[in-house]
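> got a sequence here, can you build the structure:
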Amino acid sequence: MKVRGFTLVEMVLTMVVGSILVLGIAGFVELGSKGYADTVARQKIQTQAKFVMEKMARELRHAVPNSFAVTSSTSKQCVSFYPIVYSGFYALSGYDDKTLQFLIGNDNPPLSYNNLKMIINPTTQADFNNGIGLEDKVYVTTDPDTGDDINNRDLPSPLTSQSVSNRQYIYNQLVSYCLNFSTDSITRNSIQVADSVASGEFSYSPPTLQRGGVVHLALTFAQNGESSHFETDIQVLNVP
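As a prediction, this is how the structure comes out:
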């Protein structure tokens, strides 16, 4: 029997067909890899957006009421506020109402009031510059009826304004979330918490008789030619 090999034409056809198959498979693999990479990138930006929105919402929702301010410049826009460190109720005593007595409602009251201030019935963020200093000025007395410890702070002058519900808030550091237009990022007290922020806007609506204050967040995240827009209204839960 005569053994017959491939002819030149058959070899060329085989190589051409094989090359076409390889190119097709390579293109399919590349398309699948690109699709996977795009999915991962999209998931990353979505996760980052949800994280920063939830983080901001949690802090803003539980901040001291009326401690908000929105500032804007050509390079950035910021929303600032004072987080609640401790809170509770107060009463005034003494013939001239210059002895402030207060209770802390938190489960773990402070052992020290260093660097802490108290605010009662604030109306704007500027009021926090004149908060009641507590450092080295708080002394404890015992209620003769209940035996409970009561914190006391002698005031230099009577309060200019009082809370209808006798609420007091203790705070220290101002927190600022800033949308930086030049770097497409969001920072919290100058520490970056999100990137790929193409645009955004912060706004604040003061409280009314029907509702508490509302902070509006609108952020657009963009990556690889795709963008996702997130928008939410955050109602401040606490009242003065």
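> going by C-alpha atoms from here, please, whenever you check contacts or count neighbours.
OK.
> which SS class is G24?
Assigned with DSSP: H, G, I helix; E, B strand; the rest coil, G24 falls in the helix class.
> ditto for E135
Under three-state DSSP, E135 comes out as coil.
> hmm, M118 and it touching each other?
No - taking CA atoms under 8 Å as the definition, E135 is not a contact partner of M118, at 10.4 Å.
> and for comparison, fold this next one:
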Amino acid sequence: MKRAGGFTLVELVMVIVLLATVATISVQFVTLSTRGAIDVGARQQRALAGVVISEQISRAVRAALPTSLRTGSGGSCLEWMPIVAASNYLNRPSGPTPDSFEAVPLAGGRSAAGRVVIYGYGSNVYNPTDPGPISPPATVPAGPSPITVTFDGGATHRFSQQSPERRFYVVSGPEAVCQAGAFLYRYSGYGINASPASGLPSSYPGREVMAANLVPGSLEFEVTPPSLQRGAVVSFSFELADPESGETTAITQEVQVRNVP
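Below you'll find the predicted structure:
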């Protein structure tokens, strides 16, 4: 009588063990591959976020009056006055009550409003004294040359220095970028204060969120003041963190701010 063919219990157990081992290795391989793809994607996303943040700060700084750049809060804040217009003056305010001066019209025949700054090297533009480098609020009208730049409200002002290139700038109110915890904020509309980045607004619209997921205390600004031989240089660095894994990406940037004294 012939014996029936089949598998023994030992053989079945061995097959089950081998299949379980292969399945475990396959699952781990797929898991590691997926995890690796997710990690690479997260790193790329942080790197892209770092580029966007750096570009936002760089564009703002390039439009700043170089002599207005200053840091505060231990280097975690950068403050500046944005330039809204620039031209050449024909004469500086003169007379007993100087409330205006003549200038070349702005490019494109446009008008502008803000504070006028002449030269300002070696002076504090955040100290609007008379005489001084920064004027009270003024209006630069459009029109044929020459135009008359007038200080608002009948204010008077004398500029303490003259520009070698007879250059003047019109600046708006100070703006600042500061880190608070894991957030990066941009501030505006708070006026001129003696201390760097002081009196900052605590809510919108004076405070806007620029970025999140920064490593607390990682943002650091450093300003090299301008001179007659070179422009100002702003360098900054910060770290972005992954909220899930905690992995960080370090970003460093340097911006040169050109200027005509």
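> hmm, back to that, in terms of neighbours, single out the busier of E135 and M118 of structure 1.
Neighbour count, other CA atoms under 10 Å: between E135 of structure 1 and M118, M118 has more, with 18 against 12.
> and that one? What does it align with in structure 2?
Using TM-score structural alignment, the equivalent of M118 of structure 1 in structure 2 is V116.
> how about its match, nearest residue that isn't a chain neighbour?
Excluding the flanking residues, the one nearest V116 of structure 2 by CA to CA, 6 or more residues apart in numbering is V170, at 4.6 Å.
> again, but for G50 of structure 2
I251 (6.3 Å).
> ok but the one you found is inside a strand, no?
Yes - counting by three-state DSSP, I251 of structure 2 is located in a strand.
> burial count for it?
By other CA under 10 Å, 19 other residues sit near I251 of structure 2.
> what's the counterpart of it in structure 1?
Going residue by residue (TM-score structural alignment), I251 of structure 2 aligns to F230.
> contacting residues for its match?
By CA atoms under 8 Å, 6 or more residues apart in numbering, F230 of structure 1 lies in contact with 49, 217-220.
> returning to that earlier point: OK, contacts around the residue mapped onto the residue nearest to V116 of structure 2 from structure 1?
Here V170 of structure 2 is matched to I170 in structure 1, going by TM-score structural alignment. Counting by CA under 8 Å, 6+ apart, I170 of structure 1 makes contact with 84-87, 116-119.
> how close does the helix or strand hosting I170 of structure 1 sit to structure 2?
I170 of structure 1 is located in strand 167-171, with elements delineated by DSSP states H and E. Aligned to structure 2 and superposed, strand 167-171 of structure 1 gives a mean residue distance of 1.5 Å (mean CA distance after the TM-score superposition for structure 1).
> can you check stretch 13-27 of structure 1 too?
Comparison of stretch 13-27 of structure 1 with structure 2 after fitting gives an average deviation of 1.3 Å (mean CA distance after the TM-score superposition for structure 1).
> in strands, which of the contacts of I170 of structure 1 appear?
86-87, 117-119 (DSSP state E).
> could those residues go into CSV alongside distance to L100 of structure 1?
Below are those laid out as CSV (distance: CA to CA, whole Å):
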residue, distance to L100 of structure 1
Y86, 16
S87, 14
K117, 13
M118, 11
I119, 12
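> coming back round to it: how near is the match of I251 of structure 2 to T124 of structure 1?
Distance from F230 of structure 1 to T124 of structure 1, counting by CA to CA, to the nearest Å: 28 Å.
> N66 of structure 1 too?
To T124 of structure 1, N66 of structure 1 is 5 Å away according to CA to CA.
> more neighbours: which of those two?
Using other CA under 10 Å as the criterion, N66 of structure 1 and T124 rank with N66 on top: 25 against 13.
> doesn't the more buried one lie inside a strand?
No - assessed with three-state DSSP, N66 of structure 1 is coil; it does not lie in a strand.
> that one pairs with which position in structure 2?
So, by TM-score structural alignment, N66 of structure 1 is matched to T67.
> residue contacts, its match?
By CA under 8 Å, 6+ apart, T67 of structure 2 lies in contact with 120-121, 124-125, 225-226, 232.
> so which residue is dead centre in structure 1?
Among the residues of structure 1, the one closest to the centroid is M56, at 1.8 Å (CA atoms, centre = their mean).
> what's the helix or strand for it?
Here M56 of structure 1, judged by DSSP H and E, is contained in helix 8-61.
> the following helix or strand past that helix vs structure 2, mean deviation?
Downstream of helix 8-61 of structure 1, the next assigned helix or strand under DSSP H and E is strand 69-72. Taken over the aligned residues, the distance from strand 69-72 of structure 1 to structure 2 averages 1.1 Å (mean CA distance after the TM-score superposition for structure 1).
> which residues are in contact with strand 69-72 of structure 1?
Strand 69-72 of structure 1 is contacted from outside by 77-81, 125, 202-204, using CA under 8 Å, 6+ apart.
> mind listing the strands in the stretch 51-200 of structure 2 by residue range?
Counting by DSSP state E, counting those that start in this stretch, residue ranges of the strands within the stretch 51-200 of structure 2 are 70-72, 77-80, 83-88, 100-103, 112-117, 134-140, 147-151, 167-171, 175-180, 183-188.
> Q28 of structure 2: which of these is closest?
Closest approach to Q28 of structure 2 among the strands of the stretch 51-200 of structure 2 is made by strand 183-188 (36.8 Å; CA to CA).
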